[in-house]
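A.B. asks: Got a predicted model here, sequence first, then my questions.
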Amino acid sequence: MGISSPGIGSNLDVNGIIAKLMAVEAAPVATLDKKSASYLAKVTAFGTVSGALGTFQGSLSSLTSLSGFQSLNTNSSDSNIITGSATNKAQPGSYRVSVSQVAQAQTLASGGYKSTTSTIGLGAKTTINISLGTVTGGSFGVTSTALGAGVVNGGITPGALSLNGTAIATDGSTRSAKLLADAINAKSGTTGVTAKADTTQTAATLFGNGGASTFGAIDTSGGGTYSLSVSGIDIISQATGIAAGGAGGVDAAAIDAVLSGNNSVTQALANANITVSGTAAAGTLRFSNTDGNNINVTESVTGAVTGGIGNSGTANSGYNATTTSTVSLVSTDGTQITVGGSNPGVAGLTAGVSGAYQGATFAQDGTRSSGNIVIDSTNNTLQGIRDAINKANFGVTASIVSDGSSGTPYHLVLASSSTGANSNMKITVSGNNGDPADPSVESLLAYDPAGTQNLSQKTAALDTLANVNGIPVTSHSTGITGAIEGVTINAVKVGSASLSVSKDTGSLTSNISGFVKAFNDLNTQIKSVSSYDPETKKGGDLLGDSTIQTLQASLRRQMTQTISGLEGSKLTSLSQIGIAFQKDGTLTLDNSKLQKAINTNFNDIAGLFAAVGRSSDPDISFVSSRTATKAGDYRIDITRLATQATLTSAAAVPASTTIAADTVWTVKLNSSTSSAAISTASVKIPAGTYTAQELSNVLQASINGASNFTTSGATVSASINDDGTLKLNSTKYGSGSNLTLTSDTGTAVADIFGAATSVDGVDVAGTIGGFSASGDGQMLTGAPGAPTEGLKLEIKGDTIGARGTLGFSQGYAYQLDTLAKNYLGATGILTGRTKGLNDTVKDIGKQKDAFNAKLVDIEARYRKQYTALDTALSSMSKTASFLTQQFASLNK
């Protein structure tokens, strides 16, 4: 059996010998470990630099964009009334704003229904057309009936009438429509209701019927007297002893002579605000009072008299009649009016909630989409109608609201999605293919401010009305734009407040300070990994590294060169705003110098940092650039302006055009840039008779309401040209703009546009700085390979040829951001170096693993050799011991 523990038999330290031999053999492993540690230290150092460079790049984000230098602060003296925001076009200043009305959306509600899922009507196919527009003229409210004789004689008792829960102060003296209106207006601040007494007018048949005079000539020959008065004003009289038709007698012609002249009678009537129309001779004489006062017509007689009003040759015992008027109630905010009180009927009103547009007209807004919704047996419930309206997305949202009652609690409520007076709804209900609409659906939804109003208006569509520095302004939304250039005023509630606009110098100063600090932090990190410390006599892990040296040199070079392409700018270097290098390579910021630059050259600071393009032509705007775009001043020459696809009628459209029922056109819009499913729509044009402008509006709204076009963002605009022709055009510019109309049913396209054909749009064409450029709509972009590569400009206006120059500059922040991108990211220089070092570390690891495997073999060989030696020595030791014993025995 062999020796199990080396050295036992021979006393040879086999393990110790092998350990020392292996220590010598393993010496290269330590060298590899040292190399690996060195490379890993460089990886860590590059990671530190990458992190600092990334932080520095982050500090540039607010400085690379032009908008970061043009922000303005707005401050309201009362943010509960107004707030504001400003763009770079605004000018600092203070503005006084008074808000008298805040925009709101229109809300309509149906009557109550027992269930949301019960069918409405019989399911006949019915088309609902929803359009949005403006209501003009007339009023929203309630009109009373004429006041009765009881009011004329005894007035309106206290408490008889209340409006919106407020009692109207009436009494026995309230005997006319004017006095009732005055009493209502005295409480308008509380009720939100104003009143107007309508014109009082005597009957058209008072002095005749059908044009035949029934005023008989007065005969006082029997000893009587006669006089005619109107509201206490003596019109004419006849003394006793005058036969009918005699000299000085009263007849229709005599009355007309008095009322047609300029005399004390006509003057007294005018002073009483009483006007005269018609003639007694024709039987059409009427008296009117526009202020709503009662008109009393009296014939006073004594003795025997014949003739007079409605009397020819028969005895006249006297006549006395008082004509009253009606009162029109107007809701100041367009909501329903609640009429109550102990006896509102005496004021000609009915108790309950009511209100509707009266005498109004509706004009569709062509800029708002319009469309059709089909209601049939699949969706003729409140829920189905609600969902169909919401799915159509025509600027109206529908909901179902329960009032909590036990009988018919459910109401369909429609609300315009936008605020403003141009968001009033008109809902037209019609049948299909000549069939009538389902009457139940029509009874539910038909709503026309100028006609049938089956829905009740709960809130009116209102504009924001305000006064800005003494100038009245109007806005469809709560935001007021355009009143102050570059400033949006947001109206919160009625009231007055001041809005101040000032330069946001605080953010600019903070951003520049952050830029300086981030650079100094970056510089510190670079120095820590690349410099030599004479005290410790140690160098950084990246000392002498060419990548770090190049980065450091590039940063300093870009920050010390002047900025070119800043036409007209007084700032071209960082030193002009107080940023300068110190001896140790860090930056310092002179805040006083920066503030001076902000005060004197605020608009030029942006050019020092961001990519800026300034055009001498206000209709040419800088959009963007690329890294390859070179700074400089470039001449702009336009050879062709971008156009939109247009279709113009061959002749002027008539004053009135009728669109037949079931008129459907197929419209293709911008089909070359999108799929047919999106660019083609079947559009139903609402039937009706339209003026030229109304036709323009309805076509624009109907086409824009097609869901296909809503999804793709394609729209058209329509207008009436000065020559009366109708122009329809795609709002998209360029070669992708086209428009085709094809007749399907009803009124043909040719009936409106004649033989006209559409003209496709074209892209802008021209050069930038004499170099070629490509056009896309109104965008002109410098071609690759030129100094203007990637320079994108928006070309507007109507002039071709030379269009001035554009000065383009790439500021420090823009250039430094580009530099940082070259070093960072997946393909950046630092990333590449780090990857290379990590790959080297992996290779060293592989070498170490291979060498360690080799050491195992070496150790096994040494152990085998020394084990054999140990065995041999042990055997020799035994032999020596045996021989010694034998020799000792022989000696004995």
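C.D. replies: Cool, got the structure. Computed from a prediction, not measured in an experiment: that's the story for all the values here. Numbering: from 1, shown residues only.

A.B. asks: make it CA atoms for all contacts and neighbour counts henceforth
C.D. replies: Will do.

A.B. asks: Number of residues surrounding Arg69?
C.D. replies: Careful, residue 69 is Phe and not Arg. Other residues near Phe69 number 26, with proximity taken as other CA atoms under 10 Å.

A.B. asks: Below is structure B, check it against A:
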Amino acid sequence: MRSAASALSDIDTLEVFSSTSSDDALTVAVSPEAAPGSHSILINQLATTNTWVQDTSTFDHKTDYVGGGLFIYSYNNKEITITAVEDVTTLEDFVNLINNDENNPGVTASLLYQGGHYHLMLSGQETGEDYRISVNASSTEVWKGDIAFTLASDSTQNAGLTTKITELDEFTLNGGLQGDEKITINGKNRFGTDLAETELSVTANTTVGHLIDSINDHFDGVATARFENGAIYVTDHIAGTSLLEVSLAYDNGATGDTALTMPTMAVLTEGGGASESLASLGSASFIQTQSARSSEIKIDGYPSSATQEVQTLTPAAVPTGGHYHLSYGGETTGEIAHDASLAEIKTALELLSTVNTDDITVGGDTDDGLAIGALTFTFNSSLGNVEMISIDDTALTGGASPYSFVETTEGNAGWLRRNGNSVSDALSGITLNLNDINDVDSGDNPIPIEVTISRNPRAVSSKIKNLVSAYNSLITELKSKTEYNAETKEMGVLSNDIAVSFIKTQSRDPFIGTVAGFVDSIDTYIQSMDIGLTIDTTGVMEFDTDEFNDAMNDDYINVLELLGATKGGNSSNANIPFYSADANYTTAGTYDVEVDISANAITDVRIKLSTESSFRDNSTWATDLVTGMSIFDDDGNPVYPEHGLQFTVDLTQDDGTYTATINVKQGIAGALEELLDEILEADGRLDVSKDILNDRITAMERRIELEEARLTKVETRLIARYARLEKTLTMMQQQMAAVSMVSQVTFGS
């Protein structure tokens, strides 16, 4: 029965939908958040990993020494330096140095034997254009914040991307958000060109992830921000000397008095500070054999069209001499003369490994390029929204800085792009697993893959039937072991067992009355009988599939919650919303909450189950997040029912006492599974019952042992007595024989 209950105890794993796909090129997984319907899918390309191979190898054997020096590579915006030792490190050793490096960002090194030589091959472990490998001639500039963001609820724990700004320990709410708070982001690209300031509005829902996204928008492909262990990192896209800068500031608005301690960004790794020095594995000897590509799909014809990205380079004043360099896709062109023609500029860009022929068209007023004025760079529409080109103008003369690129038209490839081949964020509740591109018809037109999502009450119904069968089997077995048998005129062997009596009684409870946390003013269904599950007078469970199907058609989410809610919740007061509950320790049910607010801060919190008579005031809070008292007794059990219950409070409210009713829901199957865990766990009720029976058996065996010992002693005494009697009898018989003999001798026969 435990496994049958477990199959229904988590709403996220209930198979409430079935899906079909017209082609094996696409498979589909569906969760309860999906909506029934049909979709037409086009798959233009699959995501691939990035691979680089040393093309000009001189290694004849795996055991050849690679020499001494530094090897520098980057992946996923992390740069790694590998040090080889002269006459010590072999090619095989070098592969192991990369693969066994605890800081390896996700690159696998291997050896490819070709043309009589061993070639070092570097392969990315993740797919998508965000996961590119770069073998660098020198180090890449990295900036890092001087503090780590931590949680207000536990300052020893680092924040994550989903952590709200207002939930940071570094944030002080004071009088509350007024609506004009913001974080400003300023910076320069690697050539020292100022970038336009970016602003991020701070609301109650703004997260750290939003901040990282805004930093990336600010740099628009010339550098990338990441969040790791609570700290913000910004990494240049190109190795070498860099004038990159980044600064973050918090503005609490015109009337607000909130505060946020922002990290001061500073150079962690200086661009060009270290250079490669391992000649046998120089960066120039590597070629890209497989590019990092993202998957591309259309869903129901969306996106409907593609747009070419246009970037414009406008000098403050036209240069009269010198040269410049352009950087794109992590690479930099050679020297481009100040008056190079449009075709020459295009050719210089196409020499980069990250630019294919006709990826970029260069335009201008005349063919004299930058010497005349503004240039436009128009990208092939298939490239979509691309990173910004940047310019190194330090060798230009006669003009005036800044020479800056501006995105005048944002590109759109006409495809939804994702790093992986499993797309779970395009259609709510639906994961599209891409296995191949579409087949084509006789005219080479892709044949759309048709996907159908439909509700599947039969799958849930089947699991309920399994539970009913398991429940009834248990009850039947318990009856046979506990009740009076009219034929044998004997009570069942477990009729006096307390644990068995407990199981019989408690296993009914989840199916009787209102399910914990459900209320008729909010929920359509609040009892098992509402969805066709009943227990008759003999204790047998019955399942009415017609009533269940009607309920599923009426409010299937409520039905699923009634079966498998896992300590989700809701609140009667929008200003005191439910936040979370501990799936293992919070008691499901309805809680009454009272919160005192003074000067935009919590001063006291009182909480109790609605079935309790008095409140407890031992909850804790950090700014606006309240946590029910979470302590354990000596046996490791929660002391209070609200253990792990969390809710937030709007501190912008006036001073006063505010109340809420918070419902923590646990479905029927979850409650039954929890009960069975309590019974079956180590030192649970069955173990206790077994221990009691074992103690009784041990005591009985001891009594038998003692009785056997006593009987053995009695037997020994009786045997000894018998032996003495037998000896006496023998002597008497001997005496009788002797008397007879004397008589014969004396008197004759």
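C.D. replies: Here it is on my side, so go on. A quick note: this is a predicted structure, and the numbers were derived from the prediction, not measured.

A.B. asks: Show me what Asn419 of structure 2 aligns to in structure 1.
C.D. replies: Under the alignment defined by TM-score structural alignment, Asn419 of structure 2 corresponds to His476 in structure 1.

A.B. asks: So which residues of structure 2 form helices?
C.D. replies: Per DSSP state H, structure 2 has helices spanning 2-6, 91-99, 208-219, 342-350, 457-482, 498-506, 545-564, 668-680, 685-747. These are given in chain order.

A.B. asks: Which among those helices is found nearest to Thr13 of structure 2?
C.D. replies: Distance to Thr13 of structure 2, taken as CA to CA, is lowest for helix 545-564 among the helices of structure 2, at 8.9 Å.

A.B. asks: Return the angle between stretch directions for the closest one and helix 457-482.
C.D. replies: Here helix 545-564 of structure 2 runs at an angle of 80 degrees relative to helix 457-482 (axes from the mean of the first three to the mean of the last three CA atoms, to 10 degrees).

A.B. asks: What are the contacting residues of helix 545-564 of structure 2?
C.D. replies: The set of residues that contact helix 545-564 of structure 2 without belonging to it, under CA atoms under 8 Å, 6 or more residues apart in numbering, is 8-11, 14, 32, 457, 461, 515, 523-528, 530-532, 665-670.

A.B. asks: Please identify the buried residues of it?
C.D. replies: Across helix 545-564 of structure 2, burial judged by 16 or more other CA atoms under 10 Å covers 545, 548-549, 551-552, 556-564.

A.B. asks: surely Ile373 of structure 1 meets Ala392?
C.D. replies: Yes: applying CA atoms under 8 Å as the test, Ile373 of structure 1 and Ala392 come out as touching, 7.0 Å apart.

A.B. asks: now, which of the buried residues of helix 545-564 of structure 2 sits nearest Gly644 of structure 2?
C.D. replies: Gly564 (19.6 Å).

A.B. asks: What separation do you get for the closest one and Val28 of structure 2?
C.D. replies: Remark: distance between Gly564 of structure 2 and Val28 of structure 2 (CA to CA, to the nearest Å) = 23 Å.

A.B. asks: Kindly state which residue of structure 2 is aligned to Val494 of structure 1.
C.D. replies: Under the alignment (TM-score structural alignment), Val494 of structure 1 pairs with Ile437 of structure 2.

A.B. asks: Can you report how many residues neighbour its match?
C.D. replies: Every residue meeting other CA under 10 Å relative to Ile437 of structure 2 is counted, giving 20.

A.B. asks: who's in contact with it?
C.D. replies: Applying CA under 8 Å, 6+ apart, the residues near Ile437 of structure 2 are Ala25, Leu42, Ile43, Asn44, Gln45, Leu46.

A.B. asks: Quick check: the residue nearest to Gly322 of structure 2 when sequence neighbours are not counted vs Asp12 of structure 2, distance?
C.D. replies: Once its chain neighbours are removed from consideration, Gly322 of structure 2 has its nearest residue in Leu396; the separation is 4.3 Å (CA to CA, 6 or more residues apart in numbering). The spacing between Leu396 of structure 2 and Asp12 of structure 2, counted by CA to CA, is 61 Å.

A.B. asks: Great, nothing more from me.
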